[in-house]
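[1] Dropping the sequence and predicted coords here.
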Amino acid sequence: MDFNEWLVGFTGELSGFLYTYILLLLLVVVGVYFTIRTKAVQLRYLKDMFSQLTEKKHVEGERSISSFQALMVSTASRVGTGNIAGVATAIATGGPGAVFWMGLMAIVGAASAFVESTLAQIWKVRGKEGEFRGGPAYYIEQALGKRWLGILFAVLLILCFAFGFNGLQAFNATSSLEYYIPDYATNGAAIACGIVLAVMTAFVIFGGAKRISVITSIIVPIMAVGYIAIAVWTTIANIGELPKVFGMVLASAFDFQAIFGGFAGSVVMLGIKRGLYSNEAGMGSAPNAAATASVSHPCKQGLVQSLSVYIDTLLICTCSAMMVLVFYVQDPEAAAALNGMPLVQMAVNNSVGEMGIHFITFAIFAFAFSSLIGNYFYAESNLRFIKGNSRALLFVFRIVCLGIIFYGAVNSFDLAWNLADIFMGFMAMVNLVAIMLLGKWALKVLDDYTAQRKAGKDPVFVADTIEGLPPTECWHVEELKEYGKPPVKEYLDDQIEVEYAGLN
């Protein structure tokens, strides 16, 4: 065994240990803790999650983006090829019951997503052109006073998303075309696809956050609706099989002999891992998108980001699961012999014919491309945290990112992917510790939101009203007076003198 093979094996084992025995426990514990402390905010305010999607921007600025656009950026990064192949792998390896535990963890994880995204809104910063930026690095520096720790988080995120996962997504996007192109890897087609993918990405990322949000606002809904339509058709066309499907899921989910016989690879463990790692709740990535939204209250975007977790896992992953499970019921021998992407392709082929394989190819490419854009968005925000607005550095960074995308499109580099997993694991641990320390402020802001909702008002946040809140750059009366739009203007005119006398 040469050194490279040993290094790939070692990093793979380290990643597996980190995710199975440390990070998984932390994610579950933090999710359950915040579910209890917020009184299940992810369920109580389900209606509000949807009502916020139509809300317009509340702070003026040419490059600020709406709550819906921020949702699409975070969903673009969350929804990737793991929502297709990863679900099939969890079912094939652990059993159909993995779907049940996957869904349960999405509900639990949505509480963590609410807290981290609300914190990102509270401690966001305003750029020169009116855009907002924020995320774990920003609230670690401002609220905890630990800039060095914020920089560490930012570096880990950049290494993970820009240099690791974007190579993986590029490889998945272009290799999906191998079905149509014989000798794809050796006849130059991979190089051509890599160039095209890099050019497509360049068009988006050189347009800045505004163009990224606009593009993802188009791609994500289209690919999601198309994928859901195939799954719904599969379900309706095989409605007679549903009792068997649900029976198989529940029987497998609570097969305690199988569960405790080998817990690390059990249906529970695989379902929990797939649910948590697919939607990224608590890992510190989505708050970078959440902070960019122009909303009148931080909790509004926190709720929207909880909805993103549901879209990723309860909707997209469940769609993949339904197609696979129907195939399992109808042709168990054929299904049992497959795993990963081939299992999904044959499951769709079983339901809608060969056109299903074509659609899955398109879905893989679209999912992977949207993830490229979302991942880059996170990386750029954290680069700006480290070095400010250096245009020269940003230009070089974008070129390097495009080079990684091209290289990833033509090479399957296992070491880089293992390292990306490890970087994300450490990044998540930093974020989980931070939100546990700062969670009390998210809870106080949630109390403010709840009080205004009970009073029949459209909630507006003023940082000065939360006693002891660490200093924030935004959310002050002066800024709201200068930039605010309805309902901020009405709030300042009609309510602030009564409720918060002396602050203005």
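    Right, received. Where do you want to start?

[2] From now on I want contacts and neighbour counts done on CA atoms only, so please keep to that.
    Fine.

[3] Contact partners for the residue most central in space within the chain?
    Most central in the chain under CA atoms, centre = their mean is Arg78, positioned 3.1 Å from the mean C-alpha point. Residues in contact with Arg78 (CA atoms under 8 Å, 6 or more residues apart in numbering) are 278-280, 286, 312, 371.

[4] Return the closest of these with respect to Gly240.
    For the contacts of Arg78, the residue nearest Gly240 by CA to CA is Asp312; the value is 26.6 Å.

[5] roughly how far apart are that closest one and Ile496?
    In this view, Asp312 and Ile496 are 39 Å apart by CA to CA, to the nearest Å.

[6] For those two, indicate the residue with more neighbours.
    Asp312 (24 against 16; other CA atoms under 10 Å).

[7] Hmm, the more buried one is touching Val79, no?
    Yes - assessed by CA atoms under 8 Å, Asp312 is found in contact with Val79 at 5.8 Å.

[8] for comparison:
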Amino acid sequence: MKYLQTIFQFIGDMTWGWSLIPFLIVLGAFFTLASGFVQFRFFGRMFRMLFPGQSLPAEGHVSSREALLISVGGRVGGGNIAGVAVAITLGGPGAVFWMWVVALVGMATSFFECTLAQLYKRAEGDGTYRGGPAQYILHGLGPQYKWLATAYAISLIAVFALGFNAFQGNTVAAAAQDSLGLSRIWTGIGLAILTGFVVYGGIKRIAQAADVVVPIMAAGYIGMALVVIALNITHVPAMMVTIVKNAFGFEAVVSGGVGAAIANGVRRGLFSNEAGLGSAPNVAAVAYARHPVSQGIVQSLSVFIDTVVICSCTAFVILLGNVYVPGVEGVDGVALTQQSLSSHVGAWSQYFLTGATLLFAFSSIIYNYYLGENALTVFTERTEPRHALRILIIGVIFVGSSAPKATEVFFFSDPVMGILALINLLAMTMLFPIGMRVLKDYKDQLKQGKEHPVFEPAKFADLDIDLDAWKFDPTPAPAPEKAADEGREVVNRT
């Protein structure tokens, strides 16, 4: 076991240690510049496309909004509560600024990886689609790169379906035990039952669950943060000044100064929003959209929500409180967030935070499961392996929740995630010209006055595109007031 740990530690040092983070930042900056700052140009459109009349009617399909909420639910997890606290403890308040920077850059990376996933998605025949990095490697780069798609799929299953699900279960069980005194066994049983109910319903039930859980989760946590901000509104300007000063080294409060702020802020931002890791494209591909770029635009919003909104909520709760003392070792992680929140609104908030952790973790679990199932289709389309994976994941969640030390078995998760990211970034770099070509088609249609650009596969006949995945009625959805009378039936056209 120690030999394996040494190997994976070396892999982690070779990826996250020095090569991967600069690669992610440089590529994200390149994607931003080459695309003409696509994440800022279409920022308003990200929100508009979530309203009626802006997206395709999606009866029998997963809508753009549902796909976005699945992604948000997956990206937002325990790291948004505990990870941000660690980043501030190690990097000072300036780490928050660099989290924002990496999120804004990562929005462009997420835009392109999700656009490619939509472009190369495959129809399932039941109104759903599948896609992601493994598919755009196979169909974008060609069958000679199947080995790369296979390596990606294996890594995805190992990291998300197994490793991260064990960690999420462990986080929930620890929070429930500390605040409610609930035995880990009962938490494990409850999580396993809930997970089984959702994952056996397929992507449509996963989408329905996310459509309920994620808005409640995000609204509740953001609402609590707004209460804290309102109670400390006079201190907000000083906090923002402190964040900026620390970010650029004008006011160093931790060992390492500006270097520590950058390193911890960038690392936490990348781990949190997952831009470039190739996880979100698996979900982006399931959406029923008029154009690949449409879903790319929507999905880049999930990076903004995760880091600029949710992570900032945690940061503000900590920095506006009196528990965190810059440069002084003390509580950190989830305990720092919990104690900071309690200092603002009272001890009852520990129960609120436990509930938030449960929702965050559960949304991540169902997201992680779907990533594993989608990766499994690279090897086989048979249903038996999917059932086996579901049973395995339910078991992993139970063991991860009930046994405090169980997650130590999954020491390989972070190093293998580094491999996952490098594979995806390599594929994205090779397919970037195609991504720009699809973006140009979208922009050209906007210039022609089309409010809702429509993807025409005939323009891309040289690409390995599944024509069945692009049969839809391009007519805009009826206005909300007319929807009840006119209905929303989608007519598939050949």
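    Thanks, I have it. Since we're looking at a predicted model, the values are computed, not measured.

[9] Overlay them and tell me the TM-score.
    Scored against TM-score structural alignment, normalised by the length of structure 2, the superposed chains reach a TM-score of 0.90; 474 aligned residues with a CA RMSD of 2.5 Å.

[10] circling back to that earlier point, now check structure 2 for the residue matching the residue nearest to the centre of structure 1.
    Matched to structure 2 by TM-score structural alignment, Arg78 of structure 1 sits across from Arg75.

[11] how about Lys273 of structure 1, what's its match in structure 2?
    Checking TM-score structural alignment: Lys273 of structure 1 goes with Arg267.

[12] Could you do Val232 of structure 1 as well?
    So Val232 of structure 1 corresponds to Leu226, using TM-score structural alignment.

[13] list the contacts for the nearest residue in space to that match that is not next to it in sequence?
    In space, Leu226 of structure 2 comes closest to Cys313 once its chain neighbours are excluded; the distance is 7.9 Å by CA to CA, 6 or more residues apart in numbering. By CA under 8 Å, 6+ apart, the contact set of Cys313 of structure 2 is 221-222, 225-226.

[14] Helix or strand: which one has Cys313 of structure 2?
    Per DSSP states H and E: Cys313 of structure 2 is located in helix 312-319.

[15] Onto which residues of structure 1 does that helix map?
    Taking TM-score structural alignment, helix 312-319 of structure 2 hits residues 318-325 over in structure 1.

[16] try stretch 22-33 of structure 2
    Under TM-score structural alignment, the match for stretch 22-33 of structure 2 is residues 25-36.

[17] The matching stretch: which residues count as buried?
    26-28, 30-35 (16 or more other CA atoms under 10 Å).

[18] Tell me roughly how far that stretch lies from structure 2 on average.
    Stretch 25-36 of structure 1, aligned to structure 2 and superposed, deviates on average by 0.6 Å (mean CA distance after the TM-score superposition for structure 1).

[19] Could you tell me how far the spatially closest residue to Ala225 of structure 2 that is not a sequence neighbour is located from Asp306 of structure 2?
    Leaving aside its sequence neighbours, Ala225 of structure 2 sits nearest to Cys313 (CA to CA, 6+ apart; 5.4 Å). Noted for Cys313 of structure 2: a distance of 10 Å to Asp306 of structure 2, by CA to CA.

[20] Same question for Tyr120 of structure 2.
    From Tyr120 of structure 2 across to Asp306 of structure 2, the span is 26 Å (CA to CA).

[21] And Glu59 of structure 2, by the same measure?
    28 Å.

[22] ok, the match of Val232 of structure 1 - how many residues close by?
    Using other CA under 10 Å, Leu226 of structure 2 is surrounded by 16 other residues.

[23] which SSE is it in?
    Using DSSP H and E, Leu226 of structure 2 sits within helix 202-231.

[24] average gap between that helix and structure 1?
    Mean deviation for helix 202-231 of structure 2: 0.5 Å (mean CA distance after the TM-score superposition for structure 1).

[25] Please name the nearest non-neighbouring residue to Val303 of structure 2.
    Nearest non-adjacent residue to Val303 of structure 2 (CA to CA, 6+ apart): Asn273, at 5.2 Å.

[26] what ranges do the strands span in the stretch 1-150 of structure 2?
    Under the criterion DSSP state E, counting those that start in this stretch, the stretch 1-150 of structure 2 contains strands at 122-123, 129-130.

[27] post-alignment, the top helix by length along structure 2 versus structure 1, mean distance?
    Criterion DSSP state H: the longest helix present in structure 2 is helix 413-447. For helix 413-447 of structure 2, the mean deviation from structure 1 after alignment is 0.8 Å (mean CA distance after the TM-score superposition for structure 1).

[28] Which stretch of structure 1 is that helix matched to in the alignment?
    Aligning helix 413-447 of structure 2 against structure 1 (TM-score structural alignment) gives residues 420-454.

[29] Just the element for Ser255 of structure 2, please.
    Using DSSP H and E, no helix or strand contains Ser255 of structure 2.

[30] List the contacts of the closest residue to it other than its chain neighbours.
    Excluding its sequence neighbours, the residue lying closest to Ser255 of structure 2 (CA to CA, 6+ apart) is Gly327, at 7.5 Å. Contact partners of Gly327 of structure 2, counting by CA under 8 Å, 6+ apart, are 89, 92, 253-255.
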